[in-house]
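Student: Sequence plus predicted model, see below.
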Amino acid sequence: MYKKFFKRIIDFVISLIGLVLLSPIFLIIAVIVKMDSKGPIFFKQKRIGIHKTYFNILKFRTMRSDTPDVPTHLLKDPNVFITYSGKILRKTSLDELPQIINILMGKMSIIGPRPALWNQDDLISERERYDANDVLPGLTGLAQINGRDELPIQEKAKLDGAYVKHISFVQDVKIFFGTISSVLRHDGVQEGNKNEKKDTNYWGE
């Protein structure tokens, strides 16, 4: 009952309340991003949604508008392209706030497997083994409080599968508060890793 009904209701109510309460912060960040560098306020990135459908994830833009259109980890020196305000937004994860809109629209959930990049074929394939592609992706998930960027693809997919297998209100609450702790400690964040296609930053641009 929770997975099929109450989870979506909770997502909608919390994201709606969050959007209203955080609107002043949204406005302040939008002004800062616009003043810091030329370009749009929001950054859109093609991601994998439920049942491997595509959707555009929203974030506050943290990189210059002339940044090559490739994942951050493929850039030789990502820091060259990250704006001054972007460094702060990434470190504090405030760049992720616009994903509240994705949740409100039903493209994401608060808790779930982090949406893979459209070209993360290895992660998408591994998740298929655990039915982790058949639920709404989340703002945060079990893998994000257990190492996130530091985890190998196989381990990340296995944790996503474990979450899907045991979805419950109690587990979602534990992951939610575990995420707050991880963000405050900046655990497991990596930038510019070229060894594999990772969802860099928390959780990357």
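Tutor: Happy to help now that I have it.

Student: Please count neighbours and contacts with C-alpha atoms only from this point.
Tutor: Fine.

Student: Skipping its backbone neighbours, what lies nearest F12 in space?
Tutor: Nearest non-adjacent residue to F12, counting by C-alpha to C-alpha, 6 or more residues apart in numbering: L104, 5.3 Å away.

Student: List the buried residues of stretch 173-189.
Tutor: I175, F176, G178, T179, S182, V183, H186, D187, G188, V189 (16 or more other C-alpha atoms under 10 Å).

Student: quick one: the residue nearest to F12 and I9 touch, right?
Tutor: No - counting by C-alpha atoms under 8 Å, L104 stays clear of I9, with 10.0 Å between them.

Student: ok so, going back, just the closest of the buried residues of stretch 173-189 to F81, please.
Tutor: V189 (17.6 Å; C-alpha to C-alpha).

Student: put this beside the first:
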Amino acid sequence: MYMKVKRLMDILLSVTGLIILSPVFLLLIIAIKIESKGPVLFKQKRVGINKTHFNILKFRTMRIDTPKDTPTHLLENPDQYITKVGKFLRKTSLDELPQILNIISGKMSIIGPRPALWNQYDLIAERDKYRANDIPPGLTGWAQINGRDELPIAVKAKLDGEYVERISLRMDIKCFIGTLISVFRGDGVIEGGTGKSKVKEES
């Protein structure tokens, strides 16, 4: 029952957000186009509900010659590919705003496990243990407010599983508020590395 209510809230909040943030969208589009060649939006194949694939949308933060389908933390020197505007967008998480369109289309939810890259087989397999691939991925989620890029894969998947077990309006509100706090502080963002938190990966 709650999943139907959740979907309705996703639509209402996303459409409202799109209208309110339209001036921000326009400014970011202009800034991206002025600084570097290439499209404004970046599309990337990600894993959705029940391990189906979809194209996630982001504001482009890297040069067009960046290796495709490679997580930022696996690039040898990610800073050489990230644009100046892109660095700001990634630090503030504003690059994620176009995912509002993914939410409206039903490919994503506002709250849920962050969608894995199609070739992040280790993360996908680990999430299977906790049924975290069985719900729509989210713009933000429980793992994002508990470590984000810092978390080892096993810990991240376990936190995604905790969200699945506790999914409710209260949990979603907690994740939403936690995300606002994390974005304001710039918590958990690591360019060129992952799994570097003090939390130990469980065997």
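Tutor: It's in. On a predicted model such as this, the values are computed, not experimentally measured, just so you know.

Student: picking up where we left off before, which members of the buried residues of stretch 173-189 of the first structure occur in helices, if any?
Tutor: Among those, the members found in helices (DSSP state H) are I175, F176, G178, T179, S182, V183.

Student: what ranges do the strands span in the first structure?
Tutor: Counting by DSSP state E, the first structure has strands at residues 42-48, 54-60, 109-111, 138-140.

Student: how far apart are the second one and its match in the second structure?
Tutor: It stands for strand 54-60 of the first structure. On superposition with the second structure, the mean distance recorded for strand 54-60 of the first structure (mean C-alpha distance after the TM-score superposition for the first structure) is 0.5 Å.

Student: Okay, buried residues for that strand please.
Tutor: Applying 16+ other C-alpha under 10 Å to strand 54-60 of the first structure flags F55, I57, L58, K59, F60 as buried.

Student: and if you look at the first one?
Tutor: Within strand 42-48 of the first structure, the residues that qualify as buried by neighbour count (16+ other C-alpha under 10 Å) are F42, F43, Q45, R47, I48.

Student: Using a markdown table, lay out those together with distance to Y2 of the first structure.
Tutor: Below are those laid out as a markdown table (distance: C-alpha to C-alpha, whole Å):
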| residue | distance to Y2 of the first structure |
| --- | --- |
| F42 | 32 |
| F43 | 32 |
| Q45 | 30 |
| R47 | 25 |
| I48 | 23 |
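
Student: So which of those residues is the closest to K158 of the first structure?
Tutor: Relative to K158 of the first structure, and with distances defined as C-alpha to C-alpha, the nearest of the buried residues of strand 42-48 of the first structure is I48, at 17.5 Å.

Student: nearest residue to the closest one other than its sequence neighbours?
Tutor: Y54 (4.9 Å).

Student: which residues touch the one you found?
Tutor: Counting by C-alpha atoms under 8 Å, 6 or more residues apart in numbering, Y54 of the first structure touches K46, R47, I48, W118.

Student: Kindly report the same for L159 of the second structure.
Tutor: W142, A143.

Student: and D172 of the first structure, how far is that from P152 of the first structure?
Tutor: According to C-alpha to C-alpha, to the nearest Å, D172 of the first structure and P152 of the first structure sit 23 Å apart.
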